[in-house]
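Trainee: I'd like to go over a predicted model; first the sequence, then the structure.
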Amino acid sequence: MALETFHPSEPLTLGVELELQLVNTHDYDLAPYAEDMLRLMRKHKLPGSVVPEITSSMIEISTGICHSPQQVREELGQIRDALVQSADKLNIAVVGGGTHPFQQWHERRIYDKPRFKEISALYGYLSKQFTIFGQHVHVGCPDADSALLMLHRMSRYIPHFIALSASSPFVQGHDTAFDSARLNSIYAFPLSGRAPFVLQWSEFGKFFDKMTRTGVVNSMKDFYWDIRPKPEFGTIEIRVFDTPLSVEHATALAAYVQALAAWFLADEPFMPAEDDYLVYNYNRFQACRFGLDAIYVDPARGEHMSLKDHLLTTLEQVRPHVQAPGAADALKKLSERVHQGHNDARWLREVQAKEQFLGEVSRQASLRFRATPQTT
């Protein structure tokens, strides 16, 4: 199979996908209600889409093509409100977060869809362990070569995205000591990690041809990279975010991606290099393990600094390029979170420390998702 033609898109447009948990309202464990939710959601006229995910206790929502964080917030809010109404009818709840805190993977059911069945047949138990929940952000690129350049520039900021979105400290009833344990599950897949360092689409096409000739790759969907090009959309897709606990925070993360992309296109602040990836896995691990308290190693200079400091410096660097409606407010909220050292993983741990019951953590997270005033 040949690599798809890259279809240019309007630069800096956004698309956001959120994978969400469906839980019962008895003990707040995952519940296999995706099919019922999809049936009810079809009655709503909404932007974007609502689709199943690999197991039947998951659902994925996505915006349409958005031009601003404000539009992302409005579209996600509309879909969120319809999800909450539908869930109430089924006596279940919808929850954000990168992992469910105490579900048991062996109890999950693979959703009845051919691609999911193929994945299950290939990957065995890993498919059910893939009951993890992420946010994906697409950003529009003017042409194929620009997309690859954007991808490799954006890779330096993967630790930012992980630490800001981290919301998966608990797995199978235990505190993992990671802020984002979700990404450890993704690394179990053989085609995860990072894209090869090529900056021309013609060279990427040669790589893709070699991979398809091996028989292990049929399409771009087979790559579980942290960032991958999406030629059919004319975007790059950033995939390391844990699903946030609220659509407001999901919007702020998308605003940060758009601001970085605007900075790259306007100023071309640096040229990426293969050597950037010498510290990539270390920086990635630090962000997964320690969140906003991580150490960041600058790929160009080898300098060690706090991830917080690097984040705050970058937020200042992109500020002149923040023009889209809703962007300035979103980045201000991110900056406040960084100053406080407070991500969703910390909030989840604080609730567990107070309640000593993970079911209550999940219940309160469901209220946070539906924007109940006392929990936002």
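Mentor: Nice, thanks for sending it over.

Trainee: can we go C-alpha only for contacts and neighbour counts from here?
Mentor: Will do.

Trainee: quick one: the spatially most distant residue from the centre of the chain and residue 196, what's the gap?
Mentor: Computed with Cα atoms, centre = their mean, the residue of the chain farthest from its C-alpha average is residue 213, at 30.1 Å. Using Cα to Cα, to the nearest Å, residue 213 is found at 17 Å from residue 196.

Trainee: and if you look at residue 180?
Mentor: Residue 180 is 24 Å from residue 196, by Cα to Cα.

Trainee: tell me which of those two has more neighbours.
Mentor: Neighbour totals were compared for residue 180 and residue 196, and residue 180 leads with 30 against 13 (other Cα atoms under 10 Å).

Trainee: how far away is that one from residue 294?
Mentor: Counting by Cα to Cα, the gap from residue 180 to residue 294 is 12 Å.

Trainee: common neighbours of the two, please.
Mentor: residue 287 (Cα atoms under 8 Å, 6 or more residues apart in numbering).

Trainee: check which residues of stretch 65-79 are buried.
Mentor: 65-77, 79 (16 or more other Cα atoms under 10 Å).

Trainee: now tabulate those residues in TSV and tack on distance to residue 314 and secondary structure.
Mentor: Shown next, in TSV, are these (distance: Cα to Cα, whole Å; DSSP: H, G, I helix; E, B strand; the rest coil):
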residue	distance to residue 314	secondary structure
65	26	coil
66	24	strand
67	22	coil
68	20	coil
69	19	helix
70	22	helix
71	24	helix
72	22	helix
73	23	helix
74	26	helix
75	27	helix
76	26	helix
77	28	helix
79	31	helix
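
Trainee: one more structure, for comparison:
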Amino acid sequence: MPVEHTLGVEEEFHLVDPTTGELSRSSPPLTGGEDTPSGHLGPELLCSQVELSTPVCSDLAELRGTLSRLREDLAHRAERRGERLVASGTHPGDHTPTITPSRRYEEMATRFGVVARRQVVCGCHIHVGVADPELAVAVMNRSRPWLSVFLALSANSPFWRGEDTEYDSYRAQVWWQWPSAGMPGVFDCYSDYVELTQRLVDSGVLQDRGMLYWDVRPSEHLATVEFRICDVVPRVEQTVMLAGLARALAAHCVAEERGGVPLPRSVPELERAARWRAARSGLSGELIDPVTARAHPAEKRVRTLLAYLEPALRAHGDHDTVHEQVNRLLREGTNANLQREAFRVRNELHDVLRATTVPSVEE
């Protein structure tokens, strides 16, 4: 029986010089956008960035194996060029990035100026199969109160230009500078979504529809909903956990829409506050419920999400895998903690890069 809610993941990584820690300025890019037996490897906006994309996966075990192979392939390629592959939401040091030589990326740099040149950030995008575009918009509408929890769980970018920003996810602060980042309002239907987004392109604000950078959106080319709010994370198991949560949330939203459950209403200001709070303190402080306008200890908010998604997690066989990794994060803290602990040993940003390096052989 075919799986209704399939999975796919895109992960972005930094390429750095292992001796100096500086961003790669190599040309041509590490990959030219080729397919491999495990998935797709492609360039990004900056020469110092590279992205992997998995094929469609049916379960978390398949996703884990695919991600491990793709990461290993990329790490090997980087090593052969004398570079290191780093899984951090930001590059921690000072940097002067180089735009990847392509017409589209060069046009983006011209149009958006310093905002484009500041995007020394790497995220994780999770695709969940939702074939009906009306349901895809419903997932976008219904999932928004929970996006801050995803950001808190994935937070992995405390350093920026050599300083501890005191944010667990400073990547989010940089990324939200794009005019189409963050979240729009609630859409009545798919045609409403298409009309508004096309106006953004027609107005000249966006270069094309590929620049719809919202934290969750219907994919432009695939029958999926794409969750885009997460930092890239160091360990494959953490990416798999986030994917399991995203699938459960999408499935639950679809079930509620089909069942006629009223849409929980929250205002954009509280949603922005919730996402900011998650970026600021990750799992160490409070997280905001934008529906009730109340703050709760981060662990309580995470546990509430797990309880909310319990039926969907069990239906997909993802319950134990997701809970194991979530519990580990709640015990140990975010990957931002990992970066800070690595830095404290010698006050060296090189140690942060080493702590977030993707190994060429899976550990």
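Mentor: Here it is on my side, so go on. On a predicted model such as this, the values are computed, not experimentally measured, just so you know.

Trainee: and the TM-score between them?
Mentor: Here the superposed chains carry a TM-score of 0.91, computed using TM-score structural alignment, normalised by the length of structure 2; 360 aligned residues with a Cα RMSD of 2.4 Å.

Trainee: quick one: the strands in the stretch 1-150 of structure 1, in order.
Mentor: Taking DSSP state E, counting those that start in this stretch, the strands of the stretch 1-150 of structure 1 run over residues 14-24, 49-52, 58-62, 92-95, 134-140.

Trainee: so can I have JSON lines of these showing mean neighbour count and distance to residue 353 of structure 1?
Mentor: JSON lines is the format used below for the strands of the stretch 1-150 of structure 1 (neighbours: other Cα atoms under 10 Å; distance: least, Cα to Cα, whole Å):
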{"stretch": "strand 14-24", "mean neighbour count": "25", "distance to residue 353 of structure 1": "22"}
{"stretch": "strand 49-52", "mean neighbour count": "18", "distance to residue 353 of structure 1": "33"}
{"stretch": "strand 58-62", "mean neighbour count": "23", "distance to residue 353 of structure 1": "27"}
{"stretch": "strand 92-95", "mean neighbour count": "27", "distance to residue 353 of structure 1": "19"}
{"stretch": "strand 134-140", "mean neighbour count": "26", "distance to residue 353 of structure 1": "25"}
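
Trainee: residue 371 of structure 1 is nearest to which of these?
Mentor: Of all those, strand 92-95 sits nearest to residue 371 of structure 1, with 11.1 Å by Cα to Cα.

Trainee: what's that closest one aligned against in structure 2?
Mentor: Aligned by TM-score structural alignment, strand 92-95 of structure 1 falls on residues 83-86 of structure 2.

Trainee: what's the answer for stretch 140-156 of structure 1, then?
Mentor: Stretch 140-156 of structure 1 maps onto residues 129-145 of structure 2, going by TM-score structural alignment.

Trainee: who are the contact partners of residue 309 of structure 2?
Mentor: 245, 248, 249, 252.

Trainee: closest to residue 293 of structure 2 among these?
Mentor: residue 249 (20.7 Å).

Trainee: so residue 24 of structure 2 touches residue 16, yeah?
Mentor: Yes - if you go by Cα atoms under 8 Å, residue 24 of structure 2 and residue 16 touch, sitting 5.0 Å apart.

Trainee: who touches both of these two?
Mentor: 48, 83.

Trainee: residue 120 of structure 1 pairs with which position in structure 2?
Mentor: In structure 2, residue 120 of structure 1 lands on residue 109 (TM-score structural alignment).

Trainee: return the distance of the closest residue to its match other than its chain neighbours relative to residue 172 of structure 2.
Mentor: Excluding its sequence neighbours, the residue lying closest to residue 109 of structure 2 (Cα to Cα, 6 or more residues apart in numbering) is residue 116, at 5.4 Å. Remark: distance between residue 116 of structure 2 and residue 172 of structure 2 (Cα to Cα) = 14 Å.
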